[in-house]
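In: Have a look at this fold, sequence not included:
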């Protein structure tokens, strides 16, 4: 007959209650955030996408940071940085012919980003004062400010948050009500804990990716 160490049950109950509180906090934060993203973020991104797709080339008299037309401009590459981590990407710092500098951020590493070098002359498409596409060397690359596809990206991020937040809230309710009766280790508790923890971590890592693809952001001045 096996002996249980004194205090082991109490320690396990405290651990489960702590996990329940953490899961509950995550659920309380994640679910409202997902609702806001679905009700506000997705319609806004969809409106930006429609405006971009219907935009026409700018005329000679159209200038300014709030321009709704598509302006083509030449830039000189000042610096390039590319990384190959779990989320490959990079940025290119450019200087316009009028001397103003800007930085274009990219998700992924395409041919343009891999071939760009300081001193290169590149063509950029500017919308609402932000570079949305850069091209050179027979290749082009959309920046993170490109609005096409942003509604889908935001909706996916919101759904991930909604599902993981809902699971976290349910796991919290289940743990906090049953810890006294479930002090012994069970496969079910371990499975729920790993599922909620994994979804939470997965969501945290996905949010920057979705946000980076979610349409125009304030320009990074250089």
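Out: Perfect, thanks for sending it. Keep in mind that this is a model prediction, so the values were computed, not measured. Numbering: from 1, shown residues only.

In: only C-alpha atoms for contact and neighbour calcs from this point on.
Out: Fine.

In: What are the buried residues along the longest strand belonging to the chain?
Out: If you go by DSSP state E, the chain has its longest strand at strand 70-83. By neighbour count on 16 or more other C-alpha atoms under 10 Å, the buried set for strand 70-83 is 70-72, 74-80.

In: And for stretch 100-110?
Out: Within stretch 100-110, the residues that count as buried by 16+ other C-alpha under 10 Å are 101-110.

In: Number of residues surrounding residue 11?
Out: Around residue 11 there are 12 other residues, counting by other C-alpha atoms under 10 Å.

In: ditto for the one 4 residues further on
Out: The criterion is other C-alpha under 10 Å. On that basis, residue 15 has 14 neighbouring residues.

In: swap in residue 153?
Out: Residue 153 has 21 nearby residues by other C-alpha under 10 Å.

In: what secondary structure does it sit in?
Out: helix (DSSP: H, G, I helix; E, B strand; the rest coil).

In: Likewise for residue 99?
Out: coil.

In: That one and residue 77, how far apart?
Out: 12 Å (C-alpha to C-alpha, to the nearest Å).

In: In addition, the following structure is provided for comparison:
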């Protein structure tokens, strides 16, 4: 009887519809956010940058802090305060302008790195659309943190990071949901696309922050996407080629001379399944126990348990099957037509095979089944010869 003919076939845990829907909603939200950044955020930042670069100084007596022209006024530094919560050095400059208006602006660096940034110093500040954009400390204009130039870069970086994140997120949850319906679903089917997506999530923002224009950033991102897709396709084809054919693992049974116990589990619709996380083996003997020392609470498997084949771990294996950090193997068995799985570490599987190996029955005087059949034919007693032959091939006594 083959493993595909056994009763009560195993199926994996049902896919979580709620998790799949949540992943789909999150993936769609990421795509919409990326589309919003590319359609609204980036063009708006580029328009502001262009308007700032082309803005001219305000005419005498006109303009103001909120105008579209560059409005400059004198001010005095009241005090400075360094911002310690940021990774890049930033400090605040508190000023009192010539009309008595008190405000503050932030500059990159530290006060010691910026000559003239000291209390009591006379400076000039330039407003554009309600914020101080430059500060003149006597050595020429110095742009503040409110400088609108290149504000599109972080927005573009976020968009190019979200674009590959959405399909990676969706594929991950789709694969997890589909996995229980594919017994030979390999982890590479998740890892390879995940590697490609994470690579693009890093390369996209890098292209946005290091290239001189939006068009160049998209060109670099497109080239990176093509290269990553090619590499992932080659790796996936190679791994799929390795996974082809029968996955039965040939292992020789170990010769047991005494009793051994180790981590493992028996799974299936049999009384001795789920008896604990420890397997006890000896010549012609297999039992499970929840006691790690195997001293008590043993649940012995009957002699009708028969090994079929050793194979890798399947995603369709029932819940509770130990993984052994990916180093486990599964022995498919049958017990009176019922499917049984025995999972343990690969180094212990030969011991399990040795425990299930039936001892050879001693040959009867006269030469075993073939001699018995021949003797029965010579005697003309077909029924006696058939019984004698069955006894010669029965395989010995069952385990106690």
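Out: Sure, I can see it. The structure presented is a predicted model; accordingly, all values stated were derived computationally and were not measured.

In: what's the TM-score here?
Out: The TM-score (TM-score structural alignment, normalised by the length of the first structure) is 0.64; 190 aligned residues with a C-alpha RMSD of 4.0 Å.

In: re the thing from before, common neighbours of residue 99 and residue 77 of the first structure, please.
Out: By C-alpha atoms under 8 Å, 6 or more residues apart in numbering, residue 99 of the first structure and residue 77 have no common neighbours.

In: what residues does the longest strand of the first structure touch?
Out: For strand 70-83 of the first structure, contacts defined as C-alpha under 8 Å, 6+ apart pick out 55-58, 88-97, 109, 113-114, 116-127.

In: Can you say which of those residues are buried?
Out: For the contacts of strand 70-83 of the first structure, buried by 16+ other C-alpha under 10 Å: 58, 89-96, 109, 113, 116-117, 120-127.

In: Which part of the second structure matches stretch 52-64 of the first structure?
Out: Under TM-score structural alignment, the alignment places stretch 52-64 of the first structure onto residues 52-64 of the second structure.

In: Give me the distance between the two termini of that stretch.
Out: Per C-alpha to C-alpha, stretch 52-64 of the second structure runs 15 Å from first to last residue.

In: ok, residues contacting it?
Out: In contact with stretch 52-64 of the second structure (C-alpha under 8 Å, 6+ apart) are residues 68-72, 127-128, 148-149.

In: Kindly report the same for stretch 88-106 of the second structure.
Out: With contact meaning C-alpha under 8 Å, 6+ apart, stretch 88-106 of the second structure is reached by 73-84, 107-111, 117, 132, 144-146.

In: Please, which helix or strand holds residue 86 of the first structure?
Out: Of the helices and strands defined by DSSP states H and E, none includes residue 86 of the first structure.

In: if I look at it, how far off is residue 108 of the first structure?
Out: On the measure of C-alpha to C-alpha, residue 86 of the first structure and residue 108 of the first structure end up 10 Å apart.

In: ranges for the strands of the first structure?
Out: 70-83, 89-96, 101-107, 121-127, 130-136, 139-142, 220-221.

In: Can I get the ones you listed in a markdown table including distance to residue 14 of the first structure?
Out: Below are the strands of the first structure laid out as a markdown table (distance: least, C-alpha to C-alpha, whole Å):
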| stretch | distance to residue 14 of the first structure |
| --- | --- |
| strand 70-83 | 42 |
| strand 89-96 | 42 |
| strand 101-107 | 43 |
| strand 121-127 | 55 |
| strand 130-136 | 51 |
| strand 139-142 | 50 |
| strand 220-221 | 47 |
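
In: what about residue 187 of the first structure, distance to residue 122 of the first structure?
Out: 58 Å.

In: My error: substitute residue 50 of the first structure in the last question.
Out: 26 Å.

In: Residue 102 of the first structure too?
Out: 13 Å.

In: and what of residue 172 of the first structure?
Out: From residue 172 of the first structure to residue 122 of the first structure the distance is 53 Å (C-alpha to C-alpha).

In: now residue 86 of the first structure
Out: Relative to residue 122 of the first structure, residue 86 of the first structure is positioned 28 Å away (C-alpha to C-alpha).

In: Spell out, range by range, the helices that occur in the first structure.
Out: Along the first structure, counting by DSSP state H, helices occupy 8-36, 42-53, 111-115, 150-178, 187-212.

In: among those helices, which is the most enclosed?
Out: helix 150-178 (a mean of 22; mean count of other C-alpha atoms under 10 Å).

In: helices and strands around that helix, which ones?
Out: On a contact count with 3 or more C-alpha pairs under 8 Å, 6 or more residues apart in numbering; DSSP states H and E, helix 150-178 of the first structure meets helix 8-36, helix 42-53, helix 187-212.

In: Any chance of JSON lines for the ones you listed, columns distance to residue 220 of the first structure?
Out: As requested, these are exported to JSON lines (distance: least, C-alpha to C-alpha, whole Å):
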{"stretch": "helix 8-36", "distance to residue 220 of the first structure": "26"}
{"stretch": "helix 42-53", "distance to residue 220 of the first structure": "20"}
{"stretch": "helix 187-212", "distance to residue 220 of the first structure": "13"}
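
In: on that earlier part again, quick one: the buried residues of strand 70-83 of the first structure as a markdown table, columns for distance to residue 16 of the first structure too.
Out: Output for those, formatted as a markdown table (distance: C-alpha to C-alpha, whole Å):
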| residue | distance to residue 16 of the first structure |
| --- | --- |
| 70 | 56 |
| 71 | 58 |
| 72 | 58 |
| 74 | 59 |
| 75 | 57 |
| 76 | 57 |
| 77 | 54 |
| 78 | 54 |
| 79 | 50 |
| 80 | 48 |
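
In: and which of those is nearest residue 21 of the first structure?
Out: For these, the residue nearest residue 21 of the first structure by C-alpha to C-alpha is residue 80; the value is 44.4 Å.
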